[in-house]
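1. Quick one: sequence and predicted model below, then my questions.
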Amino acid sequence: MPPILVIANPRANRGRVRHRRAQIQRALAAADARYDWQEPEYPGHAATLAQMAGAAGYATIAVAGGDGTVSEVVNGLMMADDSAVQPALAIFPCGTGNDFAAATGFMHADVQTAGCLVAGQSRAIDIGRVVLHADDAAQTRYFNNSLGVGLEAATVIQADRIQRLNGVVLYAVAAIRTLLHFRAAPMEIECVRHDGHTQAVSGSIMMVSVGNSPRTGGGFHLTPQAKLDDGLLDMGVATAISKLRLLSLLPRALFGKHTSDPAFTLWQCRRIRIQCADGIPVHADGELLSAAAQKIAIEVLPGRLRIHDVRSNNGLAIKKKRG
């Protein structure tokens, strides 16, 4: 069996990986897994490690970190020269939100995840690619879980300023604080829907949520019908409404019940284009991409990422060893 590359971010969730390292390594040892443990030393290092992993002979990358670390690793995988030797992804969740780990089933005990890595079965899922322009400068980014424009991205900025909170509580508090001063912005939105038809929306928009998975913000189901392997991205658009009404939608969004409100509309899309002359904040997988993007182009890349299939493999190797 080829060795596993563990990319462990020591700064994720205020250093939680340091407390989890021994536990994860015991789980890998119990599964008789061969692995190399690497801790990124500077911003972008995780992407570089992931980019070179396939050529170095690794068949699996296991991320010990949060959504930001996972996203950086995915971006590294997308930059690799040979996609035919792309390692399969797995996650030991150690972040503040762990939304993608939840969507892909990696919230089980470490010993079960380690067993899944040894069993070795994987599946293909979609990812998104965004190209955004701000002040004539362009950047390209891949996202595996979600992308947000407007209020959702402004909430990410606020969440980074809050200490001692995690998960859905962190993002709920950040959202409430953001609502106090955030204003809707004039946007023009155009998307190619699942049926090939074009949908256009324009006006004063509070936020746009693009989901590859249902969950974002530590537990909010803003795009509750999104699926990782359907070849589509789900887009939710919230028009300008009163802050009081928006606050009332916040608890409903935990369970995906906000979609019944007429101010929130959902589409399944292949491609999305958003323009905002004044500039609008954008995040991908919980990482701020721009505070004032003016043009945003998004598309789905079907089946572009391989992940270990915990649905059928969880704990298989451990059970065989004990049996």
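-> Happy to help now that I have it. Residues are numbered from 1 along each chain as shown.
2. CA only for contacts and neighbour counts going forward, please
-> Noted.
3. center of this protein, which residue is that?
-> N145 (2.9 Å; Cα atoms, centre = their mean).
4. That one and A29, how far apart?
-> Distance, N145 to A29, using Cα to Cα, to the nearest Å: 30 Å.
5. And for Y171?
-> In terms of Cα to Cα, Y171 sits 35 Å off from A29.
6. Who has more neighbours out of the two?
-> Applying other Cα atoms under 10 Å to Y171 and A29 shows that Y171 carries more neighbours, namely 26 against 14.
7. residues touching the more buried one, list them.
-> 155-156, 159, 217-218 (Cα atoms under 8 Å, 6 or more residues apart in numbering).
8. Pasting the second one now:
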Amino acid sequence: MPAMRALLVVNPKATTTSERGRDVLVRALRTEFDLTVQHTKRRGHGTALAREAAETSVDVVVTLGGDGTVNEVVNGLMAGPSLEERPALAVVPGGSTNVFARALGLPKGWAEGTSVILEALHAGRHRTIGLGRADDRYFTFCAGLGLDASVVRRVEQARLRGRTSTPGLYLRSAVNQYFLGVDRRHPAITLERPGEPAEASLATVIIQNTAPWTYLGDRAINPNPEASFDLGLDVMALRELHLPSTARTVSQIFSRRPDPRGRQVVRLHDVDEFTLLATRPQPFQLDGDYLGEREKVRFTSVPGALRVIC
């Protein structure tokens, strides 16, 4: 039987890997696959590489990088015409947070993650997951319009200045953005969904395709703890960003059993589709990547979208 064909997409700037580690990974994968290795050279390159793999009958696409690399590759794989014809995805964690890999139950380290993937291939083990879609772009675990996206923007700007991505950087960025960078008095966002009353005057909106939303170091952060790859999208929105109510919601999210509630909180579970409209441009992020400002985004759940080796 001919070896399975695989493409390894490497982000050479991945935070937690070295050239030596990448060489070890390549040798391990070549024991199982007819392997091609490609390094991403610019933003969006992972999408092009994965799209070509989907078009040329590659069996598995393996990513070595962070959540941004995974997102790009997933968008390329979804160019495949059907679930059965799309290459399966295998994720080796190499970024600073690796939310998607950890949500799948994979170990944090790339070496341990590689072992799990090779084990799963020998056992024929995989799972099929749903994705979220924002307009024409897919996401694996989260999206946001408003405050959380503006924090992502601030962190990306700090990293461009040479700062290292750490939990402390995210915390400082969130605090600075809340006090210095947000119009807390004039909520701009409205959520509309078919057959339901609109939810107006929302200050910020978080969308999850799985739980957790993110990690702060080893701690899972879970605004919507019931979110799942096997269901539709979950939403948590805040009507206001006044300090007392926001502090209360944050403490609820960080609790051992997160279940944020209150007059300022809007929660939706297992939603198929909805649209966010804003009266002024709002920061927008998908899977932890800042994508500019938007005044309108349509979200849909895409069930049974992708096979994942895990």
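-> On my side now, so go ahead. Quantities reported herein were computed from a predicted structural model and do not represent experimental measurements.
9. Nearest to T239 of structure 1, out of the contacts of Y171 of structure 1: which one, please.
-> T155 (16.8 Å; Cα to Cα).
10. ok but the closest one is inside a strand, no?
-> No. Counting by DSSP: H, G, I helix; E, B strand; the rest coil, T155 of structure 1 is not found in a strand; it is helix.
11. Leaving out the residues flanking it, which one is nearest to whatever residue of structure 2 lines up with it?
-> Alignment note: T155 of structure 1 maps to V151 in structure 2; criterion TM-score structural alignment. Nearest residue to V151 of structure 2, sequence neighbours excluded (Cα to Cα, 6 or more residues apart in numbering): A174, at 5.4 Å.
12. how deep is that neighbour tucked in, by neighbour count?
-> By other Cα under 10 Å, the residues close to A174 of structure 2 number 20.
13. Distance from the helix or strand hosting it to the middle of the chain?
-> Assigned by DSSP states H and E, A174 of structure 2 falls within helix 167-180. Centroid separation for helix 167-180 of structure 2 versus its chain: 20 Å, with Cα atoms, centre = their mean, to the nearest Å.
14. What is the corresponding segment of structure 1 for the helix or strand following that helix?
-> Per DSSP H and E, helix 167-180 of structure 2 leads on to strand 189-192 as the next helix or strand towards the C-terminus. Aligning strand 189-192 of structure 2 against structure 1 (TM-score structural alignment) gives residues 187-190.
15. what does that stretch contact?
-> 198-205, 272-277.
16. Of those residues, which is the most crowded?
-> In the contacts of stretch 187-190 of structure 1, the most neighbours by other Cα under 10 Å go to I205, 24 neighbours.
17. So that one lies in a strand, does it not?
-> Yes. Assessed by three-state DSSP, I205 of structure 1 belongs to a strand.
18. Counting neighbours, what do you get for the closest residue to it other than its chain neighbours?
-> Distances taken as Cα to Cα, 6+ apart put T239 closest to I205 of structure 1, at 4.4 Å, once the chain neighbours are dropped. A count of nearby residues for T239 of structure 1, using other Cα under 10 Å, gives 21.
19. Kindly report the same for D59 of structure 2.
-> D59 of structure 2: 19 neighbours (other Cα under 10 Å).
20. Next up, the contacts around it.
-> Residues in contact with D59 of structure 2 (Cα under 8 Å, 6+ apart) are 4-6, 86-88.
21. hmm, which of the residues you listed are common to structure 1?
-> Contacts conserved in structure 1 for the contacts of D59 of structure 2, using both residues aligned by TM-score structural alignment, their matches' Cα atoms under 8 Å: 4-6, 86-88.
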